[in-house]
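Engineer: Here's a sequence, model it:
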Amino acid sequence: MSDVSDQLAHAPKHVQLAIDLIMLLEQHELDPADVIAALEIVKTDFIQKQLTSTQK
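Structural biologist: From the prediction side, this is the model:
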């Protein structure tokens, strides 16, 4: 397990975040369709924030 922990520690931030989010969502035993719908809303929100911040 140490090898996996070491690899994760050196993984890009977006990979670390994705793994954290997957673990969090799986712990709550949510319906996958609800998770996907919620992630689409989150993705849209963050894309809009990114576009807004690059226009400043």
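Engineer: rest of the way, CA atoms for contacts and neighbours
Structural biologist: Fine.
Engineer: can you count the residues close to Gln16?
Structural biologist: By other C-alpha atoms under 10 Å, 13 other residues sit near Gln16.
Engineer: swap in Val42?
Structural biologist: A count of nearby residues for Val42, using other C-alpha under 10 Å, gives 12.
Engineer: same thing with the one 10 residues further on?
Structural biologist: Thr52 is surrounded by 10 other residues when neighbours are defined as other C-alpha under 10 Å.
Engineer: same deal with Leu8?
Structural biologist: For Leu8, using other C-alpha under 10 Å, the count is 14.
Engineer: Please verify my assumption that it contacts His14.
Structural biologist: No: the pair Leu8 / His14 is not scored as a contact, 10.9 Å apart, by C-alpha atoms under 8 Å.
Engineer: What segments of the chain are helices?
Structural biologist: Secondary structure of the chain (DSSP state H): helices at 2-9, 13-27, 32-54.
Engineer: one more to line up against the first:
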Amino acid sequence: MSIENASPELQLAVDLIYLLECNEIDPATALAALDIVRRDFQEKMQHAGTTTPYLPMGQ
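Structural biologist: Modelled structure (predicted):
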């Protein structure tokens, strides 16, 4: 499947992986930062009255 035909979340995931790898970010640092980002966006969704459709980091 072409990335252009992939879901928006998969396209974003590929972009983020590329960005992190190109900048040689330590995997533990990347995961810790992504957990912070996930919590931030969950909070924003709660304030907006929406629910979290997918929690990829085991939460």
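Engineer: and for stretch 30-42 of structure 1, what span of structure 2 is it aligned with?
Structural biologist: On structure 2, the counterpart of stretch 30-42 of structure 1 by TM-score structural alignment is residues 25-37.
Engineer: how about that stretch: buried residues?
Structural biologist: By 16 or more other C-alpha atoms under 10 Å, the buried positions in stretch 25-37 of structure 2 come out as Ala30.
Engineer: Pick out the residue closest to the middle of structure 1.
Structural biologist: Nearest to the mean C-alpha position of structure 1, by C-alpha atoms, centre = their mean, lies Ala18 at 3.7 Å.
Engineer: what's the counterpart of that residue in structure 2?
Structural biologist: Aligned by TM-score structural alignment, Ala18 of structure 1 pairs with Ala13 of structure 2.
Engineer: about what we covered before: chain center to the match of stretch 30-42 of structure 1, what's the gap?
Structural biologist: 10 Å (C-alpha atoms, centre = their mean, to the nearest Å).
Engineer: Stretch 20-32 of structure 2 too?
Structural biologist: Centroid separation for stretch 20-32 of structure 2 versus its chain: 13 Å, with C-alpha atoms, centre = their mean.
Engineer: Okay, now that stretch: how far is its last residue from its first?
Structural biologist: With C-alpha to C-alpha, to the nearest Å applied, stretch 20-32 of structure 2 spans 13 Å between its terminal residues.
Engineer: cool, and stretch 1-8 of structure 2?
Structural biologist: Counting by C-alpha to C-alpha, you get 14 Å between the two ends of stretch 1-8 of structure 2.
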